[in-house]
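Colleague: no letters, just coordinates:
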């Protein structure tokens, strides 16, 4: 099982300069590798493997001495990223999805370096990076498990972070009880409705900051290009975006932590967010709530805590009566489920959450469950 830890680091001015140079060199290697593979296929119909690009990298380092400033495994990882981009492209083509051919990185668009086990280490409150030196790091919590990789990332606001990928032992799943199960229906009116009747309000972080963001973006648009004023205004815009992102991420982590601590079995809808974003009337609101972030965060914590998370088909979960199974058609504007067959009347989101729990339990072989509704 893999787990990640993220810490703020504080490189000196000279170290920031070296890191920026490394990122620029990595960007160039990324683009050169992408061009090499693209040209080879278009010219000769030949596909170049990751192993072949690694061999060519040795020649590039001989012809361009500046590449030796970057730790060798970091450069190799750049070519791994290109290889993964092509694999994802061919997978999308095979599945009939919109493929999205790998794109070249513009200046300033490459923002992370990945070190493997031999290129870094932590000692005496410092993070040692090969060819960069010892960097102050804020270790606000201990790292558990065996560290496999370290990724150094530069944020748009100029902050730097170290992200460690750690390998830990798998946790055996403990038995869970009927009272520790829950189905969750996510929405826009409420962020989430639980099958036990609890609702979680939608915080609408982007909507709260929208006016402030518009104000600083107007100031940015008025600043002449290439001036210090524009650079300063851009940094303010990036800080607002970072604040929104941080609040949204913190919210998702807090909710997922509470769910995993409270329930041993959690069922979500398996939503296709990308298709839902095609609805331009709701796209901004859907992006703001970040349902996928909640699901992924819950899955990660559940795997570590020994809980179980399942995703179920969302079709008809809002239309089906949770008591008798009758399909009761209703528009999005209708917020109450009223069944003409059995007389059940309740909030439509609560009805959907109970259906999601039932489908989730059926997916693991349990046919019925007594819904505990507050």
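Modeller: Sure thing, it's come through. What you see is a predicted model; the values in this text were computed from it and never measured.
Colleague: CA only for contacts and neighbour counts going forward, please
Modeller: OK.
Colleague: residue 283 reaches residue 275, doesn't it?
Modeller: No: Residue 283 lies out of contact with residue 275 (Cα atoms under 8 Å); the separation is 9.8 Å.
Colleague: and these two? Which one has more around it.
Modeller: Between residue 283 and residue 275, residue 283 has the larger neighbour count (other Cα atoms under 10 Å), namely 15 against 9.
Colleague: which residues does that one contact?
Modeller: Taking Cα atoms under 8 Å, 6 or more residues apart in numbering as the contact definition, residue 283 lies against 276-277.
Colleague: report the separation between it and residue 270.
Modeller: Distance, residue 283 to residue 270, using Cα to Cα, to the nearest Å: 18 Å.
Colleague: kindly report the same for residue 318.
Modeller: Relative to residue 270, and taking Cα to Cα, residue 318 is found at 14 Å.
Colleague: what about those two, which has more around it?
Modeller: Neighbour totals were compared for residue 318 and residue 270, and residue 318 leads with 25 against 14 (other Cα under 10 Å).
Colleague: wait, the more buried one sits on residue 349?
Modeller: Yes: look at residue 318 against residue 349 with Cα under 8 Å: they come within range, at 6.9 Å.
Colleague: was I right to think residue 53 contacts residue 35?
Modeller: No: assessed by Cα under 8 Å, residue 53 is found out of contact with residue 35, at 11.3 Å.
Colleague: more neighbours: which of the two?
Modeller: Comparing residue 53 with residue 35 by other Cα under 10 Å, the one with more neighbours is residue 53, at 19 against 14.
Colleague: so how far is the helix or strand encompassing the more buried one from its chain's centroid?
Modeller: Using DSSP states H and E, residue 53 sits in helix 50-63. Here helix 50-63 is found 32 Å from its chain centre; the criterion is Cα atoms, centre = their mean, to the nearest Å.
Colleague: how many neighbouring residues does residue 184 have?
Modeller: Applying other Cα under 10 Å, we find 24 residues neighbouring residue 184.
Colleague: list the contacts of residue 209.
Modeller: If you count contacts by Cα under 8 Å, 6+ apart, residue 209 has them with 240, 244.
Colleague: which neighbouring elements make contact with the helix or strand where residue 17 lies?
Modeller: Here residue 17, judged by DSSP H and E, is contained in helix 13-44. In terms of contacts (3 or more Cα pairs under 8 Å, 6 or more residues apart in numbering; DSSP states H and E), helix 13-44 is packed against helix 72-94.
Colleague: just after the helix it packs on, pick out the following helix or strand.
Modeller: The helix or strand immediately downstream of helix 72-94 is strand 112-116, counting by DSSP H and E.
Colleague: for comparison:
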């Protein structure tokens, strides 16, 4: 799906109506989860029928658009289906048993319940919740898309306001996907990247990108705001204001991390024709409680996501390689030199002395060349024919080609 986000501007009464719509969607989802707990043999169609009964029983549920209620049912069933899937696959650990939501932050409409203005700068929600007309503040141009291309409209509540997201189907907007690609001249360069905690990454040329550590820098301020929340009386207006200030700070840090990953990834892709990086499983790495905070603060997942996105946009090649033993093997002779995490210098008997991360980056690039195979001839010979689509090893190619267009319009 192609996602276009705008900030929704309205009155205080409209914001209250959005909150009510979100709470109603949460109510429908939780009711469906409870219904499934009491009747384990129910399916998705049974939940749809139960939703119809809820709309007949509760007037505030009937006031919400019927498609929005169906989306809430879909969210409930997706959590149930995921639980059953994890049980069948015998996933180790917790299976993700469906839980009740306490603080939902979005409500999603399908093709009804909303109407765009002729200028595509305003949207009107036509259900009985009373949201009404909202101004859309943003730089995206929705005039390029037909109304039948917009499959979903989502209202999202964040600490700094309310946002409207439009989800367009990529299959019906091939022209937009083609125009999103940018032609770039081959540079004849290839690079391997080794991400870390001390440095954001070290490349195969020995260059290092410093780790900004946005969360660590803002941790003192976050602690101060958290203490202010704890001092306020529960349920009071002052406590809500303190929670909002804390949420805004967290939101700022997450946006800083995302923008940093985006800018660095764009620079790396534009400067090289082939980029090899580690195929890390962040979910497993953060299980180490000693390093979890630093790993999450580094933003490796965001960096990889933008590398793959810009690889498709600029027609460059991105390859995720297996990171096993890249730090232990000598990049010069291939000998295994065992070292602990505290050993930061690679010293081999062949006389090769390198920084540990630099040595790993060179090994990652070599693995990338081996994986790419004939791709190297395309880089050395720009006139040769070949597919320049970014390829992620271990993933389905069709899935790679359908990249989500969520780039900031400022680029």
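Modeller: Looks like it came in fine. What you see is a predicted model, and the numbers here were worked out from it, not measured in a lab.
Colleague: circling back: buried ones in the helix holding residue 53 of the first structure?
Modeller: 50, 53-54, 57, 60 (16 or more other Cα atoms under 10 Å).
Colleague: how much does it stray from the second structure?
Modeller: With mean Cα distance after the TM-score superposition for the first structure, helix 50-63 of the first structure departs from the second structure by a mean of 1.9 Å once superposed.
Colleague: the helix holding residue 17 of the first structure vs helix 50-63, what angle?
Modeller: 120 degrees (axes from the mean of the first three to the mean of the last three Cα atoms, to 10 degrees).
Colleague: wait, what's in contact with the aligned residue in the first structure for residue 198 of the second structure?
Modeller: With TM-score structural alignment defining the correspondence, residue 198 of the second structure maps onto residue 189 in the first structure. Residues in contact with residue 189 of the first structure (Cα under 8 Å, 6+ apart) are 201-202.
Colleague: moving C-terminal of the top helix by length along the second structure, what's the next helix or strand?
Modeller: As assigned by DSSP state H, the longest helix anywhere in the second structure is helix 237-271. Where DSSP H and E defines the elements, the next helix or strand beyond helix 237-271 of the second structure is strand 274-278.
Colleague: ok, and what's touching that next one?
Modeller: Outside of strand 274-278 of the second structure, the residues within contact range by Cα under 8 Å, 6+ apart are 189-195, 268-269, 316-323, 364-365, 367-368, 379.
Colleague: so that strand versus helix 237-271, what angle?
Modeller: 130 degrees.
Colleague: average offset between strand 274-278 of the second structure and the first structure?
Modeller: Once fitted to the first structure, strand 274-278 of the second structure is off its aligned match by 2.1 Å on average (mean Cα distance after the TM-score superposition for the first structure).
Colleague: what stretch of the first structure does that strand fall on?
Modeller: Alignment of strand 274-278 of the second structure against the first structure: residues 265-269, by TM-score structural alignment.
Colleague: onto which residues of the second structure does the helix holding residue 53 of the first structure map?
Modeller: Helix 50-63 of the first structure maps onto residues 44-57 of the second structure, going by TM-score structural alignment.
Colleague: residue contacts, the residue nearest the centre of the first structure?
Modeller: Per Cα atoms, centre = their mean, the C-alpha nearest to the average position across the first structure is that of residue 293, at 6.2 Å. In this structure, residue 293 of the first structure makes contact with 249, 252, judged by Cα under 8 Å, 6+ apart.
Colleague: and it, that one's in a helix?
Modeller: Yes: under DSSP: H, G, I helix; E, B strand; the rest coil, residue 293 of the first structure sits within a helix.
Colleague: what's the match for it in the second structure?
Modeller: In the second structure, the residue paired with residue 293 of the first structure is residue 302, using TM-score structural alignment.
Colleague: if I look at its match, how far off is residue 309 of the second structure?
Modeller: When Cα to Cα is applied, the distance between residue 302 of the second structure and residue 309 of the second structure equals 11 Å.
Colleague: residue 155 of the first structure against residue 111, yeah?
Modeller: Yes: here residue 155 of the first structure reaches residue 111: they are 7.3 Å apart, a contact under Cα under 8 Å.
Colleague: so which of these two has more stuff around it?
Modeller: More neighbours surround residue 111 than the other of residue 155 of the first structure and residue 111, with 18 against 13 (other Cα under 10 Å).
Colleague: I'd guessed that one sits against residue 157; true?
Modeller: No: counting by Cα under 8 Å, residue 111 of the first structure does not reach residue 157; the two are 11.7 Å apart.
Colleague: residues in contact with stretch 183-197 of the second structure: which ones?
Modeller: 201-205, 211, 270-278, 294-295, 298, 300, 314-315, 357-358, 360-366, 368, 379-380, 382.
Colleague: how distant is that stretch from the center of its chain?
Modeller: 22 Å.
Colleague: quick one: buried residues of it?
Modeller: For stretch 183-197 of the second structure, using 16+ other Cα under 10 Å, the buried residues are 186, 190-197.
Colleague: how about stretch 20-37 of the first structure?
Modeller: Buried residues in stretch 20-37 of the first structure, defined by neighbour count with 16+ other Cα under 10 Å: 20-34, 37.
Colleague: that stretch vs the second structure, mean deviation?
Modeller: Once fitted to the second structure, stretch 20-37 of the first structure is off its aligned match by 0.8 Å on average (mean Cα distance after the TM-score superposition for the first structure).
Colleague: report the contact partners of the residue nearest to residue 172 of the first structure when sequence neighbours are not counted.
Modeller: Spatial nearest neighbour of residue 172 of the first structure, excluding adjacent residues (Cα to Cα, 6 or more residues apart in numbering): residue 306 at 6.1 Å. Residues in contact with residue 306 of the first structure, defined by Cα under 8 Å, 6+ apart, are 171-174, 264.
Colleague: cool, residue 370 of the second structure as well?
Modeller: Residue 370 of the second structure makes contact with no residue, according to Cα under 8 Å, 6+ apart.
Colleague: need the counterpart of it in the first structure.
Modeller: Matched to the first structure by TM-score structural alignment, residue 370 of the second structure sits across from residue 362.
Colleague: which element, helix or strand, includes its match?
Modeller: Using DSSP H and E, residue 362 of the first structure falls in helix 348-363.
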